[in-house]
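Q: Please work out how this folds:
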Amino acid sequence: MAPNIQTATRAVDDALAACNHAMRCSVSQSLKNNTPGEVVFARDMLLKIPVIVDLLSIQEKRQLLINENLRRQNAKRKEFDYVVGGEVLIKNFNPNKLDPKMEGPHQITRVFTNGTVEICRNHQVFERLNIRRLVPFCQV
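A: The predicted model follows:
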């Protein structure tokens, strides 16, 4: 190989090695005080000393975080049963600045068990929508 190609190859290898070392030495959010390299190899990545990692405490901390996030998300949910004759607003996803965020109210003509509702857009147009796209008109 030419000297320029060898130099470039060596520079790329050095950069990849440095990136690999940095990833193993960085502290992960889910592992808190331990690096991924410490967990996998049971050794410190910078110093040649053994490290004892308590995997059970890491798992317990992660489970507590999962439970807390789930509790927070469930607290935002609102129970609502859609009934025929009720009115709903349709969410407008990705509206422009001046576009309305919701349109309606539209009257419900049928309710299905799979989480969809049929609404009446006008006298001849009926549309079947998922309830995730709807907001009850009484809650606005």
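Q: C-alpha only now, for contacts and for neighbours.
A: OK.
Q: Can you show me the helices along this structure?
A: In the chain, the helices defined using DSSP state H lie at 3-25, 36-41, 55-76.
Q: Packed most tightly, which of the ones you listed would that be?
A: Compared across these, helix 36-41 shows the largest average neighbour count, a mean of 16 (mean count of other CA atoms under 10 Å).
Q: And that helix, what does it pack against?
A: helix 3-25 (3 or more CA pairs under 8 Å, 6 or more residues apart in numbering; DSSP states H and E).
Q: The helix it packs on packs against which elements?
A: Using 3+ CA pairs under 8 Å, 6+ apart: helix 3-25 touches helix 36-41.
Q: one more to put side by side:
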Amino acid sequence: MKKRILALAVVAALLLPVVAHANPAEILSKLTNKTVQEVQAERKAGKTYGAIAKEDGVANEFKKEMLSWKKDLVQSGVQRGDLSAEQAADYLDWLESRMANCDGTGQGCELPLHMGMKFGNGHGKGHGMGYGNGNGKARQ
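A: Below you'll find the model as predicted:
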């Protein structure tokens, strides 16, 4: 019984960082006390997440939370074997320099050519075609 509890505690500790911050809209929702739907509506209206954070006076907190979330994603990629430790270190160095200069406009935020990190929907499996975004599409 003690081994099972310990095993569950280890699994929960590994998953907590990913579950705690599922996406930028949820991070902003927590920081601004807006609903996720309100944040997503502003995003769909053309505002960047950074601009929303700046307007609501939480830009610095948002940057810190986003950096933490992205570091967790990179680490989980290393653990899954999707990234080497060297790739992760290169990406994190680049990310930290970009985040330090982030002004919330979303300008100049392209990944270097070799840095596609599978953070987009679908991960190259054809699932990022608008499913789940209220577009009325259903998976076949």
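Q: So after superposing, what's the score?
A: TM-score of the superposed chains, computed with TM-score structural alignment, normalised by the length of structure 1, equals 0.24; 54 aligned residues with a CA RMSD of 4.4 Å.
Q: Go ahead and confirm Val36 of structure 2 touches Glu26.
A: Yes - using CA atoms under 8 Å, Val36 of structure 2 makes contact with Glu26 at a distance of 5.7 Å.
Q: And the helices in structure 2?
A: 2-20, 24-32, 36-44, 49-55, 59-80, 85-100.
Q: Mean neighbour count for those helices - can I get that in JSON lines?
A: Shown next, in JSON lines, are these (neighbours: other CA atoms under 10 Å):
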{"stretch": "helix 2-20", "mean neighbour count": "12"}
{"stretch": "helix 24-32", "mean neighbour count": "19"}
{"stretch": "helix 36-44", "mean neighbour count": "15"}
{"stretch": "helix 49-55", "mean neighbour count": "19"}
{"stretch": "helix 59-80", "mean neighbour count": "17"}
{"stretch": "helix 85-100", "mean neighbour count": "14"}
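Q: Kindly reformat the helices of structure 1 as CSV containing distance to Val111 of structure 1.
A: Shown next, in CSV, are these (distance: least, CA to CA, whole Å):
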stretch, distance to Val111 of structure 1
helix 3-25, 52
helix 36-41, 50
helix 55-76, 24
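Q: which parts of the longest strand belonging to structure 1 are buried?
A: Counting by DSSP state E, the longest strand found in structure 1 is strand 102-111. Neighbour counts over strand 102-111 of structure 1 (16 or more other CA atoms under 10 Å) mark Met102, Pro105, His106, Gln107, Ile108, Thr109, Arg110, Val111 as buried.
Q: quick one: which of those is nearest to Ala11 of structure 1?
A: Met102 (55.5 Å; CA to CA).
Q: If you drop the residues flanking it in sequence, what lies closest to the closest one?
A: Lys91 (4.5 Å; CA to CA, 6 or more residues apart in numbering).
Q: For that neighbour, give its distance to Pro136 of structure 1.
A: For Lys91 of structure 1, the distance to Pro136 of structure 1 equals 11 Å [CA to CA, to the nearest Å].
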